[in-house]
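Student: what's the 3D shape of this:
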Amino acid sequence: MRIALVTDAWAPQINGVVRTLQSVRRELEKMGHDIRVFSPDQFYSVPCPTYGEIKLALVTAGALGQALAAVVPDAIHIATEGPLGLAARRWCRRNGFPFTTAYHTQFPDYVSKRTGLPSEWIWPFIRRFHAPSQAVLTATDSVRRELRAHGIGHLRHWGRGVDLDAFSPGVPPHPCYAQLARPIQLYVGRVAVEKNIEAFLQTRQPGTKVVVGDGPARAALQACYPDILFLGALSGAALAGAYAGADVFVFPSKTDTFGLVMIEALASGTPVAAYPVTGPIDVVTSDVACLDADLDVAIAGALMRDRARCAAFGSGFTWRRSAEQFLAALAPIEEHFDEAA
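Tutor: A predicted model of the protein is given here:
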């Protein structure tokens, strides 16, 4: 099957959406499918205001449609609600081609955090964007309930996975950990305002706080919190060692739909501390995590969890299962592309 994947989030961005799409693509290709990605790097683009590392493609529906028609896909999936997603949606509707979409991020909350606009002002756009989709892929029950409450139906479950070859308890700790006071409390992810990282940095637990990742808020947070260790973006063995060597993984976000980093930490044997909000309440259980409205309480509780149980729990998430769910939700295209406008 030839699948066209249209996404405004792609490399060199490093975030949960990109990692999910890349991991699922790899699994689908192992299964023999042909995945054609349409991303901002293929078109003229400009930096996103307030978040320069994100590129916004400037492309018309006709130009993107020509590129889509040229590959003659058997199915089209629109992953994001950005300029490329809008152009693909417009072209598919114009030509009567079915497509699927996904709700990866709490887009209304993100816009609200960055602009000060009420999130309720953004929901009509989200509702209109997904309305013509044959299926809206979502990761958790909480997100599906929220989308239904905002008038979005035709929802399908699409879970997440872990690269178990990379993330495991047996990985050597990150080299810098040998010099750090325990317990080591770790955050991994984008360093941006919507991730609520400052709530973690203000906790009062003894030990060392470590931040892995990069983003527009990093410079300001480093200046305000000189005692926090910021390691920047890591990958490969360095990232795996950061997870495996930490004593607790802290997930302060209140706006994530899933939280891929939580299950990577658990697969590495590291327990999770988080707020009892969408994402954590759907993904983790009380025997491998501690959720509390007071993040200090959550950290203290998570440090008491059994690391072997955490690793066993995290190993239950596989990208193969995620890819199979994605594939089952696709809407096959039966029409010809010869006369597509």
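Student: when you work out contacts or count neighbours from here on, use the C-alpha atoms and nothing else.
Tutor: Will do.
Student: which strand or helix spans residue 249?
Tutor: strand 248-251 (DSSP states H and E).
Student: which strand in the protein has the most residues?
Tutor: For the chain, the strand with the greatest residue count under DSSP state E is strand 51-57.
Student: just to revisit the earlier point, now do the strand holding residue 249: everything it contacts.
Tutor: 183-187, 200, 243, 262, 265, 270-275, 299, 302-303 (CA atoms under 8 Å, 6 or more residues apart in numbering).
Student: which strands or helices does the following helix or strand past it pack on?
Tutor: For strand 248-251, the following helix or strand on the C-terminal side (DSSP H and E) is helix 260-267. Helix 260-267 is packed against helix 236-245, strand 248-251, strand 272-274, helix 307-314, with contacts defined by 3 or more CA pairs under 8 Å, 6 or more residues apart in numbering; DSSP states H and E.
Student: the inter-axis angle of the last one versus helix 260-267?
Tutor: Just to be clear, that refers to helix 307-314. 130 degrees (axes from the mean of the first three to the mean of the last three CA atoms, to 10 degrees).
Student: does residue 68 touch residue 3 like I think?
Tutor: No - look at residue 68 against residue 3 with CA atoms under 8 Å: they stay out of range, at 10.1 Å.
Student: residues in contact with residue 192?
Tutor: So, once contact is read as CA under 8 Å, 6+ apart, residue 192 ends up touching 215, 216, 217, 218.
Student: now it: how far from residue 83?
Tutor: According to CA to CA, to the nearest Å, residue 192 and residue 83 sit 21 Å apart.
Student: all helices of this structure, in order?
Tutor: 16-30, 61-71, 83-95, 107-115, 123-130, 141-149, 197-201, 218-224, 236-245, 260-267, 280-283, 295-302, 307-314, 319-329 (DSSP state H).
Student: what residues sit buried inside the longest one?
Tutor: When you say that, I think you mean helix 16-30. 16, 17, 18, 19, 20, 21, 23, 24, 25, 26, 27, 28 (16 or more other CA atoms under 10 Å).
Student: with respect to residue 166, which of the residues you listed is nearest?
Tutor: residue 23 (12.5 Å; CA to CA).
Student: sorry, back to before: what packs against the longest strand of the chain?
Tutor: Against strand 51-57 (3+ CA pairs under 8 Å, 6+ apart) you get strand 45-48, helix 83-95.
Student: save the ones you listed as JSON lines, and put in distance to residue 103 and mean neighbour count too.
Tutor: Converted to JSON lines, these look like this (distance: least, CA to CA, whole Å; neighbours: other CA atoms under 10 Å):
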{"stretch": "strand 45-48", "distance to residue 103": "20", "mean neighbour count": "13"}
{"stretch": "helix 83-95", "distance to residue 103": "12", "mean neighbour count": "21"}
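Student: any chance of a markdown table for those, columns distance to residue 77?
Tutor: Converted to a markdown table, those look like this (distance: least, CA to CA, whole Å):
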| stretch | distance to residue 77 |
| --- | --- |
| strand 45-48 | 21 |
| helix 83-95 | 9 |
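Student: run this one through as well so I can compare:
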Amino acid sequence: MKILIVTDAWFPQVNGVVRTLATTRTELEKMGHTVEVIAPDRFRTLPLPTYPEIRVAIRPGRRLARMIEEARPDAIHIATEGPLGFAARRFCLRYRIPFTTAYHTRFPEYVRDRAPIPLALTYAIVRRFHAPAHSVMVATPSIEQDLRARGFRNIRRWTRGVDTELFRPRPEVRGAALLDLPRPVFLYVGRVAVEKNIEAFLKLDLPGSKVVVGDGPQRAELQARYPKVHFAGAQHGEDLARHYAAADVFVFPSRTDTFGLVLLEALASGLPVAAYPVAGPVDVLGPAAEGPDRVGVLDADLGRAALAALEIDPVRCRDFAMHYSWQASAQQFVNNLRPLTEEVRAA
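Tutor: The predicted structure follows:
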């Protein structure tokens, strides 16, 4: 099957959406499918307000339509609610072509954190965007429940996986003191932006050291405000995996993530998780955040959670992550697609 993915989030962006789509493409190709990605790198772009490192396509409609026609896909997936996503949606509706979408991020909450726009209004826009989709793919039960309560329909599950070969315990890294900082080392990985609630982590009174891996619009401000925190910048591949493996606890302060791919990367690296008891961490950890065999601590007091996570056995964390595979995730994705009929492809 030839699968066309239209997304406003793509390289050189570094985030969970891009990693999910890129890894899914790789797994789909291993399964014998052909995958074409239409992303901003194929258009004229401009910087996104408040996110200058993210560029969005300018007036992509006509060119995008030609790309879709030339691709002649067997299935179309619209990954994001940006300029490309809206243009692809208009094309599909105009020619009565079925498509699927995904709800990767809590976009309404992100907008609320940046502008005085009512949450209900933004959700109405997002709900309208997804309404015609054959399937609206979501990562977790909590997000599905929340969206159903807000009037979303046609929701199907699309879980996530983790590369357990890349993200793994590395005793040689810990022994070599990669970070060369006082222990214990409390780590955050992700975008350095207001919606990630990073300051809730940075202001905690914890022993040892705090490390932030990632970049974003808040980095300069937070780095100036918290000079004792080690900001390592964006890391990729082996370098990122080594930073995970060199830490002692992964602290996840976000209250808005729909999944939190970094949670699985941390656990696969043998790193226990400390987070708030909100959607994302609750769905990933579930019962594994309770009892003597827990792999993470969920607590409204993030500092208390971080300290308690120090007592968790890293081996349990690794064992837990081994149950997640990208192969299963890709198969779910395929099962959720709506293949185009011969009549539609010929139109």
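Student: narrow the contacts of residue 192 of the first structure to just the buried residues.
Tutor: Neighbour counting with 16+ other CA under 10 Å marks 215, 217, 218 as buried within the contacts of residue 192 of the first structure.
Student: let me have the residues you listed in JSON lines, extended by distance to residue 7 of the first structure.
Tutor: As requested, those are exported to JSON lines (distance: CA to CA, whole Å):
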{"residue": "215", "distance to residue 7 of the first structure": "20"}
{"residue": "217", "distance to residue 7 of the first structure": "24"}
{"residue": "218", "distance to residue 7 of the first structure": "25"}
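Student: next, the mean deviation of the strand holding residue 249 of the first structure compared to the second structure.
Tutor: For strand 248-251 of the first structure, the mean deviation from the second structure after alignment is 0.2 Å (mean CA distance after the TM-score superposition for the first structure).
Student: just the helices of the first structure: most buried one?
Tutor: helix 260-267 (a mean of 27; mean count of other CA atoms under 10 Å).
Student: how big is the angle separating it from helix 16-30?
Tutor: If you take the same axes, to 10 degrees, helix 260-267 of the first structure sits at 70 degrees to helix 16-30.
Student: now helix 260-267 of the first structure: how far from the chain's centre is it?
Tutor: 12 Å (CA atoms, centre = their mean, to the nearest Å).
Student: same question for stretch 195-213 of the second structure.
Tutor: Distance, centroid of stretch 195-213 of the second structure to centroid of chain: 20 Å (CA atoms, centre = their mean).
Student: can you list the buried residues in it?
Tutor: Neighbour count says stretch 195-213 of the second structure has 195, 196, 198, 199, 201, 202, 206, 209, 210, 211, 212, 213 buried, by 16+ other CA under 10 Å.
Student: how close does the first one sit to residue 266 of the second structure?
Tutor: As judged by CA to CA, residue 195 of the second structure and residue 266 of the second structure stand 20 Å apart.
Student: in the second structure, what stretch matches the strand holding residue 249 of the first structure?
Tutor: Per TM-score structural alignment, the counterpart of strand 248-251 of the first structure in the second structure is residues 249-252.
Student: how near is the equivalent of residue 329 of the first structure over in the second structure to residue 302 of the second structure?
Tutor: The pairwise alignment with the second structure assigns residue 329 of the first structure to residue 336, based on TM-score structural alignment. For residue 336 of the second structure, the distance to residue 302 of the second structure equals 36 Å [CA to CA].
Student: and for residue 345 of the second structure?
Tutor: Distance from residue 345 of the second structure to residue 302 of the second structure, by CA to CA: 52 Å.
Student: in the first structure, what stretch matches stretch 79-93 of the second structure?
Tutor: The aligned range for stretch 79-93 of the second structure is 79-93, by TM-score structural alignment.
Student: my read: residue 152 of the first structure touches residue 131, true?
Tutor: Yes - between residue 152 of the first structure and residue 131 there is a contact at 6.8 Å, judged by CA under 8 Å.
Student: identify the residue spatially nearest to the corresponding residue of the second structure for residue 53 of the first structure, adjacent ones excluded.
Tutor: In the second structure, residue 53 of the first structure lines up with residue 53, judged by TM-score structural alignment. Distances taken as CA to CA, 6 or more residues apart in numbering place residue 47 nearest to residue 53 of the second structure, at 6.6 Å, with adjacent residues excluded.
Student: so which residues make contact with stretch 321-332 of the first structure?
Tutor: With CA under 8 Å, 6+ apart as the criterion, stretch 321-332 of the first structure contacts 24-25, 27-28, 74-77, 98-100, 134-135, 137, 156-161.
Student: narrow those residues to those in strands?
Tutor: 75, 76, 77, 100, 137, 156, 157.
Student: among those, which one lies nearest to residue 91 of the first structure?
Tutor: Out of these, the member with the shortest distance to residue 91 of the first structure (by CA to CA) is residue 76, at 11.2 Å.
Student: contact partners for that closest one?
Tutor: With CA under 8 Å, 6+ apart, residue 76 of the first structure has these contacts: 3, 4, 5, 6, 98, 99, 100, 330, 331.
Student: which pair in those residues has the greatest spatial separation?
Tutor: Top of the distance list for the contacts of residue 76 of the first structure (CA to CA): 6 and 331, 14.5 Å.
Student: more crowded one of those two?
Tutor: Just comparing residue 6 of the first structure and residue 331: by other CA atoms under 10 Å the higher neighbour count belongs to residue 6, 26 against 18.
Student: how about the aligned residue in the second structure for the more buried one, what does it touch?
Tutor: Matched to the second structure by TM-score structural alignment, residue 6 of the first structure sits across from residue 6. Neighbouring residues of residue 6 of the second structure by CA under 8 Å, 6+ apart: 37, 38, 39, 76, 77, 78, 79, 80, 84, 85, 88.
Student: right, and the last one touches residue 78 too?
Tutor: Yes - taking CA under 8 Å as the contact criterion, residue 88 of the second structure and residue 78 are neighbours in contact, 7.1 Å apart.
Student: which residue, neighbours along the chain excluded, lies closest to the equivalent of residue 229 of the second structure over in the first structure?
Tutor: Superposed on the first structure with TM-score structural alignment, residue 229 of the second structure falls opposite residue 228. Spatial nearest neighbour of residue 228 of the first structure, chain neighbours left out: residue 209 (5.5 Å); criterion: CA to CA, 6+ apart.
Student: quick one: contacts for the one you found?
Tutor: 184, 185, 186, 187, 201, 228, 229.
Student: and which of those residues is nearest residue 318 of the first structure?
Tutor: Closest to residue 318 of the first structure, out of all of the contacts of residue 209 of the first structure and judged by CA to CA, is residue 187, at 22.3 Å.
Student: quickly note the distance from the closest one to residue 200 of the first structure.
Tutor: From residue 187 of the first structure to residue 200 of the first structure the distance is 8 Å (CA to CA).
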